[in-house]
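> this is the structure alone, sequence omitted:
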């Protein structure tokens, strides 16, 4: 028989047949009872931070890319695509039309300056738009200003010819 005691420890005290019984402990001995039926048994206790089987790869590991071959002979009907945008407004051609018309009318009467004002407004709008033709818009602006000058000349001449009011 081997002795499991540490070296230098005292041998355990064995009572002699005539010794009095040891005193009773003040607290009763602890008993371990099985859990009742209303207690759910826990599985195995896990340590904080222990792997619980959720992820199978490292967070920075590349995701494998798989090739997908689409063999449908018909093109897919795209329901979610937005409608094509409305065509952009073009005013350079209209500005040139009003400029030429205003110039022709300003040769005949002075009250045609309103046509020239419409031409100036459309030409300025066309010059501010990047999709418009700049040469056409520049010609429209110049001819509209010229029609305003001619109309102004007619109105000045008419005002010198006699009393305008009464």
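Now that the structure is in, tell me what you want to look at. Every value quoted in this text rests on a predicted model; they were computed, and no experiment measured them.

> only C-alpha atoms from now on, for both contacts and neighbour counts.
Fine.

> residues near residue 106, how many?
25 (other Cα atoms under 10 Å).

> that one and residue 122, how far apart?
18 Å (Cα to Cα, to the nearest Å).

> and if you look at residue 140?
With Cα to Cα as the criterion, residue 140 and residue 122 are 8 Å apart.

> those two: which is more packed in?
A direct count of neighbours by other Cα under 10 Å for residue 140 and residue 122 places residue 140 higher, at 30 against 24.

> what's near enough to touch that one?
92, 95, 96, 97, 98, 99, 100, 119, 120, 123 (Cα atoms under 8 Å, 6 or more residues apart in numbering).

> could you do residue 92 as well?
Counted by Cα under 8 Å, 6+ apart, residue 92 has contacts 122, 123, 126, 127, 132, 133, 134, 136, 137, 140.

> next: residue 139.
residue 96.

> circling back: can you pick the most crowded of the contacts of residue 140?
residue 119 leads those on contacts (other Cα under 10 Å) with 34 neighbours.

> ok, structure two:
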């Protein structure tokens, strides 16, 4: 789920680029709906499903930051989606190693935010914000993740 300070954080790491912030937020909303549909851990209303499809088909492709950097961003998005898909398979395998690997793969959108920082500020800016970005988005520990998985099986 999005953190309360997520918008402000994105504005800090993607300064003066509201379209880049909007791109990330749109991607997060779409991915959260997909995650809830696949994991079935939160009910998803018809309106939320329709909204996610609208955002994926209409809003995201129209975003000026995405349009400017589509050739760079789309392969990263494809990779992040496949990583997430693999994580679902691995976490459902019941194998401890697979679930640990799933934790690593689960949120590769973080890497996409880091690449957005590169696109808005270059290598130096990306290097200065990449660790804080990872810390912000990976606040859950492996132990908490594994405990949550085990709790969902009972």
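Done, it's in. For clarity, every value in this text was computed on a predicted model and none was experimentally measured.

> TM-score of the superposed pair?
Taking TM-score structural alignment, normalised by the length of structure 2 as the basis, the two superposed chains have a TM-score of 0.26; 54 aligned residues with a Cα RMSD of 3.7 Å.

> circling back: could the contacts of residue 140 of structure 1 go into JSON lines alongside secondary structure and distance to residue 151 of structure 1?
Below are these laid out as JSON lines (DSSP: H, G, I helix; E, B strand; the rest coil; distance: Cα to Cα, whole Å):
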{"residue": "92", "secondary structure": "helix", "distance to residue 151 of structure 1": "22"}
{"residue": "95", "secondary structure": "helix", "distance to residue 151 of structure 1": "17"}
{"residue": "96", "secondary structure": "helix", "distance to residue 151 of structure 1": "17"}
{"residue": "97", "secondary structure": "helix", "distance to residue 151 of structure 1": "17"}
{"residue": "98", "secondary structure": "helix", "distance to residue 151 of structure 1": "14"}
{"residue": "99", "secondary structure": "helix", "distance to residue 151 of structure 1": "12"}
{"residue": "100", "secondary structure": "helix", "distance to residue 151 of structure 1": "13"}
{"residue": "119", "secondary structure": "helix", "distance to residue 151 of structure 1": "14"}
{"residue": "120", "secondary structure": "helix", "distance to residue 151 of structure 1": "14"}
{"residue": "123", "secondary structure": "helix", "distance to residue 151 of structure 1": "18"}
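
> any chance of TSV for those residues, columns distance to residue 158 of structure 1?
Output for the contacts of residue 140 of structure 1, formatted as TSV (distance: Cα to Cα, whole Å):
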residue	distance to residue 158 of structure 1
92	33
95	28
96	28
97	27
98	24
99	23
100	23
119	24
120	24
123	29
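
> of all those residues, which comes closest to residue 145 of structure 1?
Nearest to residue 145 of structure 1 out of the contacts of residue 140 of structure 1 is residue 120 (Cα to Cα; 6.9 Å).

> wait, isn't the closest one in contact with residue 94?
No - the criterion here is Cα atoms under 8 Å, and residue 120 of structure 1 misses it with residue 94 at 10.6 Å.

> name the nearest residue to residue 92 of structure 2, ignoring sequence neighbours.
residue 99 (7.7 Å; Cα to Cα, 6 or more residues apart in numbering).

> helix or strand for that neighbour, which one?
helix 96-105 (DSSP states H and E).
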